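> turn this into a structure:
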Amino acid sequence: PAAINSYINYTRAYTYFAVKVFCDPFSPQNAGAMRPIRLVAREGSFFNPKFPAPSGGRAALQVRIFDTINGAMAQAMPERAMGAFSHWSNPNIGGIDDRTGKPYVFYDLILAGYGGRADSDGPEGLSPVMNCSNIPVEVHETNLPVLIHRVELLDGTGGAGRHKGGSGLRKDIELLAGEGVLTLLGDRHESRPYGVFGGEPGAVGETVLNPDGNGERLGSKEIRTLKRGDVLSIRTSGAGGYGTPGE
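I've put the predicted structure just below:
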């Protein structure tokens, strides 16, 4: 029923990426590097949908594609595996700023932790499978009708392990315009990012509207209308750990 369908070209891209990370991470990415990889996805599934299946939310699957392959490849190449990623959140708010009469679009990517690895804890505040970065607070506040109340790592959300998973990230955003339409695209509000080789899973994420009052929990994928003064609190999941804690 939702637009979370990954057309085969999108599935293919993140499959190639995941396999290359394990098998040949430093050589050029070209047709020769991809030729040995065979992709099989049942037609009509959300990894290979048929027109007119909607796909506007397909980005939510990019991390899941990698995590699925990572979990399988870990059994053969444990030295290159890691716990599952923290999943990112992609909130967008659009409308007319009633103070200026001009339209605006607030677009954000909230990127958190990597899973624990064979030789180190998972790093934090990084893009998982695409070349993006956290957007500076100053850029948003200078150009858009928003006030960022906080950006902080969520201690204790990364899965425990010999090497712990990276922490989730919290970002609280207040709308200063009169009204705006919010769209949310995220994941891992219900299922925890897995750990590997005895590592524990990361904590689930959550999204809360007006957390300082009678906060309302929102879904990871939702459309809502916000009013001036509403505060959106995004809290991503933590990443999975690697190895048994205390080893």
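
> okay, CA-based contacts and neighbour counts for the rest of this
Will do.

> those strands in the chain, which residues are they?
Along the chain, the segments classed as strands by DSSP state E run 92-97, 102-107, 146-154, 168-175, 179-185, 206-209, 216-218, 221-227, 231-235.

> the second one vs strand 92-97, what angle?
This points to strand 102-107. On the basis of axes from the mean of the first three to the mean of the last three C-alpha atoms, to 10 degrees, strand 102-107 is oriented at 170 degrees to strand 92-97.

> what comes into contact with strand 102-107?
The contact list for strand 102-107 (C-alpha atoms under 8 Å, 6 or more residues apart in numbering) reads 90, 91, 92, 93, 94, 95, 96, 97, 140, 144, 145.

> switch the residues you listed over to TSV; also include distance to residue 125 and neighbour count.
Output for the contacts of strand 102-107, formatted as TSV (distance: C-alpha to C-alpha, whole Å; neighbours: other C-alpha atoms under 10 Å):
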residue	distance to residue 125	neighbour count
90	14	19
91	16	22
92	19	17
93	22	22
94	25	18
95	28	19
96	31	17
97	30	18
140	17	16
144	23	18
145	24	22
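
> second input sequence below; structure requested for side-by-side comparison:
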Amino acid sequence: MDDGSVLHLKLTLDANKGEAIFDFKGTSPEVYGNWNAPEAVTTAAVIYCLRCLVDVDIPLNQGCLAPVKILIPKGSFLSPSDTAAVVGGNVLTSQRVTDVVLMAFQACACSQGCMNNLTFGDDTFGYYETIGGGCGAGPTWDGTCGIQCHMTNTRMTDPEIFEQRYPVHLHKFSIRENSGGSGLHRGGDGLVREIEFRRPIVVSILSERRVHAPRGLKEGGNGGSWCKLSY
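So this is what the prediction gives:
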């Protein structure tokens, strides 16, 4: 993670029994920040990855994990205490767990690694959106540009509705060219989103990948990290 915390996974597969162990021992302790993740978040990310990897339409239920054991150390940022802040666990850490699992399987390179949560408002209204990025490339395909992938399920507000309902001008919403990792198959490019506020507004962003860029796979280049937030 950007603060130096480590998400560690040892993956053990038993092909004969059709079983797997996901051991997160070695993951760093819970943090003072808000991206600690309850155990259910890691479990959901593992289920998602397995359903992507298995070439069968597996029903989305607890039975998916019958042959799977997930070991999460107590007190880590994947199993924090009751008093830890966890608001960012679902939108940041779930994406990083997904990246780690898919990299462990050598399935695809890292994605943008978070959901890029933007909020703004004042005493009269509040607005919240998630900004997409690039998907990692795989053995036989390029990554997809400018999309919410993996653990996300959100859509962006249409520009016309956005400007009609809120005191903003949307000057640019475009692909961030050449920000995907290089290689035989290129990673997906990220996004540029420029918003002008027409009156004083409080703005916050919850994101990752400002320090550590999304990693490439099998000698593929890393993707671009966040440039900067300006307003």
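
> what's the most buried one of the strands of the first structure?
strand 231-235 (a mean of 25; mean count of other C-alpha atoms under 10 Å).

> check which helices and strands it sits against.
strand 168-175, strand 206-209 (3 or more C-alpha pairs under 8 Å, 6 or more residues apart in numbering; DSSP states H and E).

> nearest approach to residue 115 of the first structure belongs to which of these?
Minimum separation from residue 115 of the first structure across those (C-alpha to C-alpha) falls at strand 168-175, 10.8 Å.

> and the closest one, which stretch of the second structure?
Counting by TM-score structural alignment, strand 168-175 of the first structure lines up with residues 190-197 of the second structure.

> with the first structure superposed, average distance for the matching stretch?
For stretch 190-197 of the second structure, the mean deviation from the first structure after alignment is 0.7 Å (mean C-alpha distance after the TM-score superposition for the first structure).

> now the residue nearest to the spatial centre of the first structure, nearest residue through space, not along the chain?
The centroid of the first structure falls nearest to residue 88 when counting by C-alpha atoms, centre = their mean (1.9 Å). In space, and not counting its chain neighbours, residue 88 of the first structure is closest to residue 111: 4.8 Å by C-alpha to C-alpha, 6 or more residues apart in numbering.

> pull the longest helix from the first structure.
Among the segments of the first structure that qualify as a helix by DSSP state H, the longest is helix 8-23.

> and for that one, what span of the second structure is it aligned with?
Counting by TM-score structural alignment, helix 8-23 of the first structure corresponds to 39-54 in the second structure.

> pull the distance from the matching stretch to the chain's centre.
A distance of 13 Å separates the centroid of the chain from that of stretch 39-54 of the second structure, by C-alpha atoms, centre = their mean, to the nearest Å.

> buried ones in that stretch?
39, 41, 42, 43, 44, 45, 46, 47, 48, 49, 50 (16 or more other C-alpha atoms under 10 Å).

> which single one of these is nearest to residue 216 of the second structure?
Nearest to residue 216 of the second structure out of the buried residues of stretch 39-54 of the second structure is residue 49 (C-alpha to C-alpha; 17.8 Å).

> re earlier: run through who's touching the match of strand 168-175 of the first structure.
Stretch 190-197 of the second structure is contacted by residues 112, 131-134, 145-147, 167-177, 179-180, 231 when judged by C-alpha under 8 Å, 6+ apart.

> how about a cut-off of 10 Å?
Stretch 190-197 of the second structure has contacts (C-alpha atoms under 10 Å, 6 or more residues apart in numbering) with 111-112, 120-121, 131-135, 144-147, 163, 166-180, 203, 223-227, 229-231.

> number of nearby residues for residue 92 of the second structure?
The number of residues packed near residue 92 of the second structure is 25, by other C-alpha atoms under 10 Å.

> correction: residue 222 of the second structure
Residue 222 of the second structure has 22 nearby residues by other C-alpha under 10 Å.

> what does it correspond to in the first structure?
Counting by TM-score structural alignment, the partner of residue 222 of the second structure is residue 201.

> from residue 108 of the first structure, how far off is its match?
26 Å (C-alpha to C-alpha, to the nearest Å).

> grab the nearest non-local neighbour of residue 95 of the first structure.
Counting by C-alpha to C-alpha, 6+ apart, residue 180 is the residue found nearest to residue 95 of the first structure once chain neighbours are left out, at 4.7 Å.

> so the one you found sits against residue 144, correct?
No: taking contacts as C-alpha atoms under 10 Å, residue 180 of the first structure lies outside contact range of residue 144: 11.8 Å.

> need the residues touching each of those two.
Common neighbours of residue 180 of the first structure and residue 144 (criterion: C-alpha under 10 Å, 6+ apart): 97, 104, 105, 106.

> now do the contacts for the first one.
So that's residue 97 of the first structure. 103, 104, 105, 144, 145, 176, 177, 178, 179, 180.
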